[in-house]
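Enquirer: predicted coordinates and the sequence they were generated for:
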Amino acid sequence: MTRILHIDASARIDGSVSRDLSARIVARFEDAEVIRRDLNDTLPHVDEAWVGATFTPADVRSDAQKEALALSDSLVEEVEAADVIVIGLPIYNFSVPASLKAWIDQITRAGRTFQYTEEGPQPLLSGKRAILAIASGGVPIDSPVDFATPLLRTALGFNGISEVEVVAAAGMNTDPETAQKAADDAISALAA
């Protein structure tokens, strides 16, 4: 059975194009087990306690350090358990919502999702597929002013998730019919 981690990052609940796209993508995977993570339920940003805990070997972490990493550990476990990660996001001011950046920071962990070696960083997650459901008012996907898509490809790839597909409704504020049709066609073409 396919296990899907379904993440939504839009601050908008009603009328969210990215939420609609991500839900439709997940629905294509019949009989999948779905873990749902709504980033509208605010994730904390990394802080000094979190950073200190990540740089402390797991076997000598204090109770306070374990507590500082508890949510991060849970988020990493969700990614580790998933075969497919579906991320619904709008492009806000040329990039990802702050909640999605907080999620990236929480799951990108030395010793958990990547490791440092003499040859440089090596990813520890593999065999996973990511599908990005992106809504944009006017920023063209993969254009010089789209910092969201390359950020996600880089962050996911750094951790070992290099199979990243994009379903985009780009130009929703300028040509919504064409943008929606492009997204609909991309969803129909997805292998499930």
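Expert: All right, it came through fine.
Enquirer: switch to C-alpha atoms for all contacts and neighbour counts from now on
Expert: Fine.
Enquirer: and residue 95, how many neighbours?
Expert: Here the count is done by other CA atoms under 10 Å, and residue 95 has 20 residues near it.
Enquirer: then the one 4 residues further on?
Expert: Residues lying near residue 99 (other CA under 10 Å) number 21.
Enquirer: put this beside the first:
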Amino acid sequence: MTTLLHIDSSARPGRSDTRAHGSHSRRLTAKFIEQWRATRPDDEIIYRDVGANPPNPVTGDWVHAAFTKPAQREDWMHQALAESDELLSELLRADVIVAGVPMYNFGMPAQMKAWIENIVRVGVTFGFDRSRDGEPYWPMLTGGKSVVVLSSRGDFGYDPGGRVAHLNHVEGGVFAPLEYIGITDQHSAAIEYDEFGDERTQKSIADAEAKVTDIVMQLQARHAQVSDIAMTA
């Protein structure tokens, strides 16, 4: 059985296909999950809506606690890391992370950034040893996880080679820290032209939904193969 972690980070409630002024990124993540369930109804889905319930930002106490060895942590340190521990538990269980991440001012929403800050943790998702030969940092999530970023943009031309691609810090902003901790199988799709509201918007929605279908098929095949290998190992 494959476990999916479904994250939404849009501040907009509802989906754009079911609610006026609803979220395009929520629409895409919902479509991903619906299509996944259509062929694999028994897989586990963990849902985390950081758009509606943002994680707490990292504080000085959080950093102090995270960089203290677990056996030496005081009670207040465990409390400071409790939410991070919960988010990490969900991430560690997941085989596929599908995240709705709309573009806000060329980057990800602060709510999504807070989630990332809470799951990039020394000793849990990355290792650090200053005395280690060569690279003192290393990724600790080596189980073949996949991540899918489903985005939306008011303007157009943010994909690689596009007219304003250099301004797009969404996918890279999510992929870079996740690659750092070991999640290197990365996929994305995005709706553009949101602020135009014309036939270009509708075409972009259709293209993004078609790409979501393709990604679902790719990942189902990939993780079915991984499961088969694990069962015969």
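Expert: That came in fine, so what should we check first? Because the structure is predicted, anything quoted here is derived from the model rather than measured.
Enquirer: superposed, what's their TM-score?
Expert: The TM-score (TM-score structural alignment, normalised by the length of structure 1) is 0.96; 192 aligned residues with a CA RMSD of 1.2 Å.
Enquirer: tell me where structure 1 has strands.
Expert: 3-8, 33-38, 84-90, 114-117, 120-123, 129-136, 163-170 (DSSP state E).
Enquirer: now do the helices in structure 2.
Expert: In structure 2, the segments counted as helices under DSSP state H are 24-39, 60-66, 75-80, 82-93, 110-119, 171-180, 199-232.
Enquirer: including distance to residue 154 of structure 2, could the ones you listed go into JSON lines?
Expert: JSON lines is the format used below for the helices of structure 2 (distance: least, CA to CA, whole Å):
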{"stretch": "helix 24-39", "distance to residue 154 of structure 2": "10"}
{"stretch": "helix 60-66", "distance to residue 154 of structure 2": "35"}
{"stretch": "helix 75-80", "distance to residue 154 of structure 2": "37"}
{"stretch": "helix 82-93", "distance to residue 154 of structure 2": "30"}
{"stretch": "helix 110-119", "distance to residue 154 of structure 2": "18"}
{"stretch": "helix 171-180", "distance to residue 154 of structure 2": "15"}
{"stretch": "helix 199-232", "distance to residue 154 of structure 2": "9"}
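Enquirer: what sits closest to the residue nearest the centre of structure 2 if chain neighbours are left out?
Expert: Centroid-nearest residue in structure 2: residue 99, 4.0 Å away (criterion: CA atoms, centre = their mean). Nearest-residue entry for residue 99 of structure 2: residue 7, 4.6 Å, with adjacent residues in sequence omitted and distances by CA to CA, 6 or more residues apart in numbering.
Enquirer: where in structure 1 does stretch 171-184 of structure 2 fall?
Expert: Using TM-score structural alignment, the residues of structure 1 aligned to stretch 171-184 of structure 2 are 149-162.
Enquirer: burial of residue 228 of structure 2, as a residue count?
Expert: By other CA under 10 Å, the residues close to residue 228 of structure 2 number 10.
Enquirer: ok, now which ones touch it?
Expert: With contacts taken as CA atoms under 8 Å, 6 or more residues apart in numbering, residue 228 of structure 2 has no neighbouring residues.
Enquirer: how near is it to residue 1 of structure 2?
Expert: 10 Å (CA to CA, to the nearest Å).
Enquirer: please apply the same query to residue 123 of structure 2.
Expert: The value you get for residue 123 of structure 2 to residue 1 of structure 2, if CA to CA is used, is 27 Å.
Enquirer: of those two, which one has the most company?
Expert: More neighbours sit around residue 123 than around the other of residue 123 of structure 2 and residue 1, counting by other CA under 10 Å; the figures are 17 against 12.
Enquirer: give the aligned equivalent of that one in structure 1.
Expert: The equivalent of residue 123 of structure 2 in structure 1 is residue 111 (alignment by TM-score structural alignment).
Enquirer: do you know how far the nearest residue to residue 108 of structure 2 once chain neighbours are set aside is from residue 65 of structure 2?
Expert: If you skip the residues right next to it in sequence, residue 108 of structure 2 has residue 170 as its closest partner in space, 5.1 Å away by CA to CA, 6+ apart. In this structure, residue 170 of structure 2 and residue 65 of structure 2 are separated by 29 Å, where distance is defined by CA to CA.
Enquirer: same thing with residue 192 of structure 2?
Expert: Applying CA to CA, the value for residue 192 of structure 2 to residue 65 of structure 2 is 41 Å.
Enquirer: show me which of those two is the more surrounded one.
Expert: Neighbour comparison, residue 192 of structure 2 and residue 65: the larger count goes to residue 192, with 26 against 21 (by other CA under 10 Å).
Enquirer: who's in contact with the closest residue to the more buried one other than its chain neighbours?
Expert: With CA to CA, 6+ apart as the measure, residue 153 is the residue that lies nearest to residue 192 of structure 2, at 4.7 Å, once sequence neighbours are left out. By CA under 8 Å, 6+ apart, the contact list for residue 153 of structure 2 reads 102, 103, 190, 191, 192, 193, 194.
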